[in-house]
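Please work out how this folds:
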Amino acid sequence: MESESVTTPFGRRPMSLAMLLKQRRGETIEAGTKRNKWKLFRSVCEARARLDVTDRALTVLDALLTFFPDDELSCERGLIVFPSNAQLCLRARGMAAATLRRHLAVLVEAGLISRKDSPNGKRYVRRGKEGSIAEAYGFSLAPLLARAHEIEAIAAGIAADRQMLRGMKERLTICRRDIAKLISAAIEETVPGDWEHVSSILDGLLQRIPRTATLENLPPILEELETIRLNVINTLESQEKHQRASTNESRIERHIQNSNPESTSESEPGLETVQEANRDPEPSSGLERRKAGVDGNGSRTTARTNAGELKSLPLGMVVQACPDIVDYGPGGRIASWRDLMTATILVHSMLGVSPSAYEEAASVMGPENAAVVMACILQRGGCINSAGGYLRDLTRRAKRGEFALGPMLMALLRTKDRFKVGLEEGCRKVNFGKEPGAPARQNGVR
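Next up is the predicted model:
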């Protein structure tokens, strides 16, 4: 242990083992670590609750960062700032001196800064002959830089949780609206069913929604609501099919066969039936499905609409097609959609995608689909000049219903398979992996 890097506090403040360990951990900075101080400060603000610091303490940290001369924190310039309490109070929006000292202690306790006290407890700097700083006493920002990766990971996780929670709230609102309106439609059209009981179940679920929704208490309620919505839709669709069958039986005697070979009226109903059977159940109401085939093009319009919708894909397929995203996941792995969204928040900052572009993509495509798109952009990073512009273009196409994730992932999988086949073929040609001393082939050279 280097004793020069350990500073005991001045005056009556005691030294403790925890303080010593925090100093040593704060001074352990990986070589070449650099961060923009304001971007890092925004990450600290995002992770404030996990770091156990108050908003007033962040005001003091903001004031301390203004005394660092460069925008980039690095070890080359030194990380000691030495303002007086009077100057700190001014830059901390006129904070009182006693309040300033209390929040400085909070920052030290949280491990974001450390003290480097001089022999007399004052903060000052000693310069060399060329005017460079030879020795400085004050507050060290080294702990903040040393924990930069940890702080950014915490901030990315919190942002991903907030985005996922916002998506759940939107789904819950839409699901609640769908159930209420479908029940009203069923009652008005006298569809058989115990709709009063379903309404009472819905009211009971809505009363269980907590005032402060979290990722732990909201998913079970959302799952029950989606189950109720699916049951209501199935009931309405079965009633519609029954009515349609009854109508066809009553009119079978008046059916007239059209012998015109150029007419497509005979084949279109069959095609529409096949498409309805193959179509995945959607969370929209049955009434909207009945309106899908009203226009003149019939099933073709429905097919075009479904072709533009974004479908959720298996997470395993995403990881297989985009293996580079795994390096940015928590702990170097992607085990859930939450891990994927956490990783892509780091990736979109690294690729230069603005937060507004990513948020717009998440609102249009959904948080999970936007995360998959970012993983694909990372995998094809060498072929894309502007990741932000490419994402905005995909978002515009998704708004028009002209973008699907499946072909993008399948293209990446095919590229990966072709590379693997080419590598195996090359290995076979050069007899790759032959044991030393093994006999050569009959037509080869020993």
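
C-alpha from now on. contacts and neighbour counts both.
Fine.

residue ranges of the strands in the protein, please?
With DSSP state E as the criterion, the chain has strands at 35-36, 72-73, 80-81, 114-116, 124-127, 133-140.

Tell me which of the ones you listed sits nearest to Ser5.
strand 114-116 (9.2 Å; Cα to Cα).

what does that closest one rub up against?
Residues outside strand 114-116 that contact it (Cα atoms under 8 Å, 6 or more residues apart in numbering) are 7-9, 23, 26, 108, 137-143.

try 6 Å
Defining contact as Cα atoms under 6 Å, 6 or more residues apart in numbering, one finds that strand 114-116 is touched by Thr7, Val108, Tyr137, Gly138, Phe139, Ser140.

neighbours of the third one, just the number please.
By the criterion of other Cα atoms under 10 Å, Tyr137 has 20 neighbours.

what sits against it?
Lys116, Asp117, Ser118, Arg123, Tyr124.

how close does the third one get to Phe68?
Which is Ser118. In this view, Ser118 and Phe68 are 19 Å apart by Cα to Cα, to the nearest Å.

To compare with the earlier structure, here is another sequence to fold:
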Amino acid sequence: MDYTPVTPFRRTIDAAILKHQAATQEDLPPTGANKWEVLRELAAARDAFGLSDRDLTVLQALVSFHQATILGGNDSELIVHPSNKAICERLNGMPCSTMRRHLSNLVQTGFVVRRDSPNGKRYARRYGDEKVAFGFDLSPLALRFQEVCEAAEAVRAAEERYKRLRATVSLMRRDLAGLAEYGSSLRPDLGLWDQFSDLAVLAARDLRRKLEMADLKQIEKALGAALDQARDLLGDGNTENMSTNDAISEQHHQNSNKDLYDFEPRLEKARDPSNALERANAGVRVDRREDEGDPPQEPENQLMPNIPLGLVLASCQEFKSYAEQPVRHWHDLVRVADIVRPMMGISPSAWDEAKRYMGPEEASVVVVAMLERFGDIRSPGGYLRSLSTKAAIGEFSCGPMIMALMRRDAA
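Here you go, the predicted model:
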């Protein structure tokens, strides 16, 4: 056609439409663009161009009227001319008024250009070898394909950064909750643990919503500061001798030392009346003092367990079926442990050694905690001896064992 109109039929025109009309005068890319790939990339970057999913649905219907898969290249005829009724049929019966509203947005954003006929109808005519068509020009899809791809890649990169930051915040929240729980068992005198726990709960509540990037960064900053403070408190000299290895990996500890403790029942049978075996174990120094005439010295009494009795009762349930009456005091728990101990295969000598180095109350906590995971411990007597050895040098606390049981129940 000799002349290409720039104004729509019986519609107002503005600067945006003139700009998009002028852009269509450029030459189409020689390689063209796959129309389905254009739609896929535009769907990823639709927010950057002010398009909605319904706008893209209407655009997809328009693109389907173009028979070729490649837009541009050797094909310069990119004007489709379906009627409103035909478009709505391909939109599964979308109301015509709704379709026209989304079509207007496509024109305003420049992805579709109107080529209206003198009477506003859409049609195509042939004059010899020349074809003249009036309708919707799809050439902007080919001309702006590179722009759409760059915008889609930027959106995907931003989404990836958001996912990574959200995962980081979730892990930091979990670590802070665990450190607060562990720290409150070791240092109950500090009120910061409750603040850390509250911060973790609030972060978990915020993560249920769709947060903005700036909000996530603020939460990450607050959690990072709290984690640094919690690690400093747990890493000072007051807690350096408290270990959690026995609480977290009982089964691994037992398997790695099974050659030492698998013969616990044989040691019990081989015990002679002269206490030779006890002299070979931890009591050798006491026996030497007795032989030398010095007054016997008992090991220093251990402190009471560093956790409240109520927490032990809440975490350990198996021993209650062996208790004749409800456990209300530490001496009640010691009496139950005396009953349960032989059923678990723990020898009297191992039990006495545990009470000597841990104290009766903490030794009872260890026994009822072991009962909770009795199926995972290969030799309970040998395992108890290993914990007694750690207690003798001040490297054991029953608190982490109870905390591990609480985490297991909460999982």
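
what's the TM-score here?
Once the chains are laid over each other, their TM-score by TM-score structural alignment, normalised by the length of structure 2 reads 0.54; 253 aligned residues with a Cα RMSD of 3.5 Å.

before we move on, the earlier item: dump the strands of structure 1 into a markdown table; add distance to Ala155 of structure 1 as well.
Converted to a markdown table, the strands of structure 1 look like this (distance: least, Cα to Cα, whole Å):
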| stretch | distance to Ala155 of structure 1 |
| --- | --- |
| strand 35-36 | 15 |
| strand 72-73 | 19 |
| strand 80-81 | 25 |
| strand 114-116 | 22 |
| strand 124-127 | 34 |
| strand 133-140 | 22 |
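
I'd like to know which of those lies nearest to Lys399 of structure 1.
Nearest to Lys399 of structure 1, of all those, is strand 35-36, at 34.9 Å by Cα to Cα.

Have a look at how far, on average, the closest one is from structure 2.
Its aligned residues in structure 2 lie a mean 1.5 Å from strand 35-36 of structure 1 after superposition (mean Cα distance after the TM-score superposition for structure 1).

residue range for that strand in structure 2?
Using TM-score structural alignment, strand 35-36 of structure 1 lines up with residues 33-34 of structure 2.

what's in contact with that stretch?
Counting by Cα under 6 Å, 6+ apart, Thr69, Ile70, Leu71, Ala142 sit against stretch 33-34 of structure 2.

Ok, stretch 405-423 of structure 1 next?
By Cα under 6 Å, 6+ apart, the list of residues contacting stretch 405-423 of structure 1 reads Ala321.

Mind reading off the mean deviation between the lengthiest helix in structure 1 and structure 2?
For structure 1, the helix with the greatest residue count under DSSP state H is helix 148-188. Superposing on structure 2 and averaging over aligned pairs (mean Cα distance after the TM-score superposition for structure 1), helix 148-188 of structure 1 comes out at 1.4 Å.

Onto which residues of structure 2 does that helix map?
Going by TM-score structural alignment, helix 148-188 of structure 1 lines up with residues 145-185 of structure 2.

Show me how far the matching stretch is from its chain's centre.
Between the centre of stretch 145-185 of structure 2 and the centre of its chain there are 9 Å (Cα atoms, centre = their mean, to the nearest Å).

Stretch 64-77 of structure 2 too?
46 Å.

if we can go back for a sec, nearest to Ile174 of structure 1 among the contacts of Tyr137 of structure 1?
Lys116 (56.0 Å).

In structure 2, what residue corresponds to the closest one?
So Lys116 of structure 1 corresponds to Arg115, using TM-score structural alignment.

what's the burial count for that match?
24.

what do you get for Gln243 of structure 1?
11.

Roughly how far does the spatially most central residue of structure 1 sit from Ala47 of structure 1?
In structure 1, the C-alpha nearest the mean C-alpha coordinate belongs to Met341, at 2.6 Å (Cα atoms, centre = their mean). Taking Cα to Cα as the measure, Met341 of structure 1 falls 17 Å from Ala47 of structure 1.

Check Arg428 of structure 1 too.
Going from Arg428 of structure 1 to Ala47 of structure 1 by Cα to Cα gives 53 Å.

Looking at the two, which is more packed in?
Ala47 (22 against 11).

So what does the more buried one match up with in structure 2?
That one, Ala47 of structure 1, aligns with Ala45 by TM-score structural alignment.

can you pick the most crowded of the contacts of Tyr137 of structure 1?
Lys116 (24 neighbours).

That residue and Asp295 of structure 1: what is the separation?
Taking Cα to Cα, one finds Lys116 of structure 1 at 76 Å from Asp295 of structure 1.

Buried ones in stretch 186-196 of structure 1, by neighbour count?
Ala186 (16 or more other Cα atoms under 10 Å).

nope, stretch 24-41 of structure 1 is what I meant
Quick answer for stretch 24-41 of structure 1 (16+ other Cα under 10 Å): Gly26, Glu27, Ile29, Lys34, Arg35, Lys37, Leu40, Phe41.

Tell me which two in those are the farthest apart.
Once Cα to Cα is applied, the buried residues of stretch 24-41 of structure 1 give Glu27 and Phe41 as the farthest pair, at 18.7 Å.

Adding distance to Ile80 of structure 1, write the contacts of strand 114-116 of structure 1 out as TSV.
Converted to TSV, these look like this (distance: Cα to Cα, whole Å):
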residue	distance to Ile80 of structure 1
Thr7	13
Val108	14
Tyr137	7
Gly138	6
Phe139	6
Ser140	4
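
Out of these, which comes closest to Pro219 of structure 1?
After measuring these against Pro219 of structure 1 - Cα to Cα - the closest member comes out as Val108, at 38.3 Å.

Val53 of structure 1 versus the closest one, what's the distance?
Distance from Val108 of structure 1 to Val53 of structure 1, by Cα to Cα: 10 Å.

and the residue nearest to Trp193 of structure 2 when sequence neighbours are not counted, how many neighbours does it have?
Using Cα to Cα, 6 or more residues apart in numbering and skipping the chain neighbours, the partner closest in space to Trp193 of structure 2 is Ala180 (4.9 Å). By other Cα under 10 Å, 26 other residues sit near Ala180 of structure 2.

Mind telling me what element Ile339 of structure 2 is part of?
helix 330-343 (DSSP states H and E).

For whatever helix or strand comes next after that helix, grab the matching residue range in structure 1.
Next in sequence after helix 330-343 of structure 2, counting helices and strands by DSSP H and E, comes helix 348-358. Aligned by TM-score structural alignment, helix 348-358 of structure 2 falls on no residue of structure 1.

Can you give me the neighbour number for the residue mapped onto Asp236 of structure 2 from structure 1?
Matched to structure 1 by TM-score structural alignment, Asp236 of structure 2 sits across from Ser238. If you count neighbours by other Cα under 10 Å, Ser238 of structure 1 ends up with 12.
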